[in-house]
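Q: Let's see this in three dimensions:
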Amino acid sequence: MAEAQIVLKGVGKTFVRGLQRTTALAGVDIEIARGAFVAVVGPSGCGKSTLLRLVSGLVMPSEGSVRVAGEPVVGPRADTGIVFQKATLVDWRDILGNVLLQLEMRGIDGPEARERARTLLTAVGLGGFENRYPHELSGGMQQRAAIARGLVHQPGMLLMDEPFGALDALTREQMRLDLEALWLRERMTVFFITHSIDEAVLLADRVIVMSQRPGTVDHVFDVDLPRPRGLAARNDPRFAALTDAITRIFLSRGVLDEQRLAL
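A: As a prediction, the model looks like this:
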């Protein structure tokens, strides 16, 4: 097995607001190899986004430990890229400027930096749109720019919190194909949060299934589908078997109601 990039041991997180305590995660153990693509799927409110924020160093665990590249996470790391559900681009900068902002904040500038930004924009399908402004682009195109921004500083790890959740079905499918191609090229570690069982299986090497709150690891599935996984991947019997197995876990836990699904 490759060297572990992300290791969580006995991780719990409780949020306190006044007298109210909400335990989002409890007893989470996860180990992710360097260069792996791992997806996390689970019901709303199970702590998926909290898990990503713990790995990123944006919040600290209430118990247990989080380590990245062998070091304890004590705050945001320079070797991490993050893509959220909304692109959160800066309105007054063009698309190239938005991508370069990531580098400027790190004190990185020069021809090589600009060339990498342009190369990434081309790789995500935005070649020729460098001088456009966010309001001139569709939601899917804005999210492509956000992915380029998350990768421009060449992070060893990319954290993605439901990055395709607000997109229409066709755009989402194309983004899935493009993200896989980008990962095959860059080979960074990807920690991908999603509500979509199909999306998790189509993208990941491993799928972590979370329980209801307080979230913990319910099951882990290895995905044995050849890459690249094009549009035909859904026709593979292994895809059907895995999505069915995950769906049945949610049915057995009461997360999904089969009678309501049949209506």
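Q: use CA for all of it now, contacts and neighbours both
A: Fine.
Q: what sits up against the longest helix along the chain?
A: Counting residues, the longest helix found in the chain (DSSP state H) is helix 169-186. Where contact means Cα atoms under 8 Å, 6 or more residues apart in numbering, the residues beyond helix 169-186 that reach it are 123-124, 140, 144, 164-165, 199, 203, 228-230.
Q: To check against the first, give me the structure of this:
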Amino acid sequence: MNLPALRLVEQADRPDAGASVVVRELSVAFGANQVLDRLSLSIAPGEFVAIVGRSGCGKSTLLRAIMGLVPAGGGSIEVDRAAARLVFQEPRLLPWATVRDNVAVGAPAGLDRAERDRLIDARLAEVGLADKAEEWPGTLSGGQRQRVALARALISRPRLLALDEPLGALDALTRIEMQALVETVWNSEGFSALLVTHDVAEAVALADRVVVLEAGRVALDLSISLARPRRHGDAELAALEGLILDRLLGH
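A: Predicted coordinates:
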């Protein structure tokens, strides 16, 4: 089995903006199940791309292959994985550690204590949890736990943030609040974002492009050029959602 060719970017070569991703003819199979079939996709530095599709179409497999968690059977991936971080659907917090200590897990190595504490404080403030630093994960709401996971991913200043259904378990109102937070942080930090979601409305609200996968390939790559911030329920957003849903439902 051939592993994807990987071009690592040296620190000195990194631009100030987000990282680019280039996927060429990527194939991934699990036994006889061909999940990705010669798929090609590119993400520009600082771009926000959402991946949608039916269950089993290869969304999460694509994201995990880009992050190096799934080996490829063919094709190539160009990405700076050292500058990438992944946020899962489950917060995956350490229950025996405080919020502060959970965020510290993501801190870059080699920092002195004062600098690490400054970064932790800054990230917790950024996600609206400055007053929860000494709390235990078990005392937090689902949305607050996901904010901790986001702060943990952001503390290392990633140039690519991959999000694998991170808001899927939240109630509707909390989910909208978290969407706004993700967009705000993305705007301020300038990283590239790759979001896997089942929620077409979420994809259209957040992304510069929405990519629809079918049978392991890109079936639709739709640019979303609407001004930000976007309001759920706006007619233009609804029209784009309808276009994507028609493709997903085969209309």
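Q: list the helices and strands the helix or strand that the longest helix of the first structure is followed by packs on?
A: Tracing the chain past helix 169-186 of the first structure, the next element assigned as helix or strand by DSSP states H and E is strand 189-194. Here strand 189-194 of the first structure touches strand 37-41, helix 48-56, strand 157-161, going by 3 or more Cα pairs under 8 Å, 6 or more residues apart in numbering; DSSP states H and E.
Q: residue ranges for the helices of the stretch 1-150 of the first structure, please.
A: 48-56, 95-104, 111-123, 139-151 (DSSP state H, counting those that start in this stretch).
Q: So which of those is nearest Val217 of the first structure?
A: Closest of those to Val217 of the first structure is helix 48-56, at 10.5 Å (criterion: Cα to Cα).
Q: what's the average distance of the closest one to the second structure?
A: Superposing on the second structure and averaging over aligned pairs (mean Cα distance after the TM-score superposition for the first structure), helix 48-56 of the first structure comes out at 0.6 Å.
Q: Find me the equivalent region of that helix in the second structure.
A: Aligned by TM-score structural alignment, helix 48-56 of the first structure falls on residues 59-67 of the second structure.
Q: What are the contacting residues of that stretch?
A: By Cα under 8 Å, 6+ apart, stretch 59-67 of the second structure touches 23, 28, 35-36, 51-53, 70-72, 77, 79, 81, 84, 86, 162, 164, 194, 196, 213.
Q: Also stretch 15-23 of the first structure?
A: 12-14, 24, 213-214.
Q: Would you reformat these as a markdown table and include distance to Ala169 of the first structure and neighbour count?
A: What follows is those, written out as a markdown table (distance: Cα to Cα, whole Å; neighbours: other Cα atoms under 10 Å):
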| residue | distance to Ala169 of the first structure | neighbour count |
| --- | --- | --- |
| Gly12 | 34 | 25 |
| Lys13 | 33 | 24 |
| Thr14 | 35 | 15 |
| Ala24 | 30 | 21 |
| Arg213 | 28 | 18 |
| Pro214 | 30 | 19 |
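Q: What is the nearest of the residues you listed to Lys86 of the first structure?
A: Ala24 (22.3 Å).
Q: which position in the second structure aligns with the closest one?
A: Using TM-score structural alignment, Ala24 of the first structure lines up with Val35 in the second structure.
Q: My guess is that match contacts Ser27. True?
A: Yes. Val35 of the second structure is within contact range of Ser27, at 7.5 Å (criterion: Cα atoms under 8 Å).
Q: what's the matching residue for Glu112 of the first structure over in the second structure?
A: Checking TM-score structural alignment: Glu112 of the first structure goes with Glu115.
Q: Ala107 of the second structure versus that match, what's the distance?
A: 10 Å (Cα to Cα, to the nearest Å).
Q: So if I had to pick from those two, which one is more boxed in?
A: Ala107 (22 against 12; other Cα atoms under 10 Å).
Q: what's the counterpart of that one in the first structure?
A: That one, Ala107 of the second structure, aligns with Leu103 by TM-score structural alignment.
Q: Tell me how far its match lies from Leu51 of the first structure.
A: Counting by Cα to Cα - Leu103 of the first structure and Leu51 of the first structure are separated by 26 Å.
Q: One more: Ala69 of the first structure?
A: 17 Å.
Q: on that earlier part again, can you list the helices and strands packed on strand 189-194 of the first structure in TSV and add mean neighbour count?
A: Formatted as TSV, those follow (neighbours: other Cα atoms under 10 Å):
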stretch	mean neighbour count
strand 37-41	25
helix 48-56	23
strand 157-161	23
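Q: nearest to Ala117 of the first structure, of those?
A: Here strand 157-161 is closest among these (Cα to Cα), at 16.2 Å.
Q: Please say which position in the first structure Ala83 of the second structure maps to.
A: Aligned partner of Ala83 of the second structure by TM-score structural alignment: Asp79.
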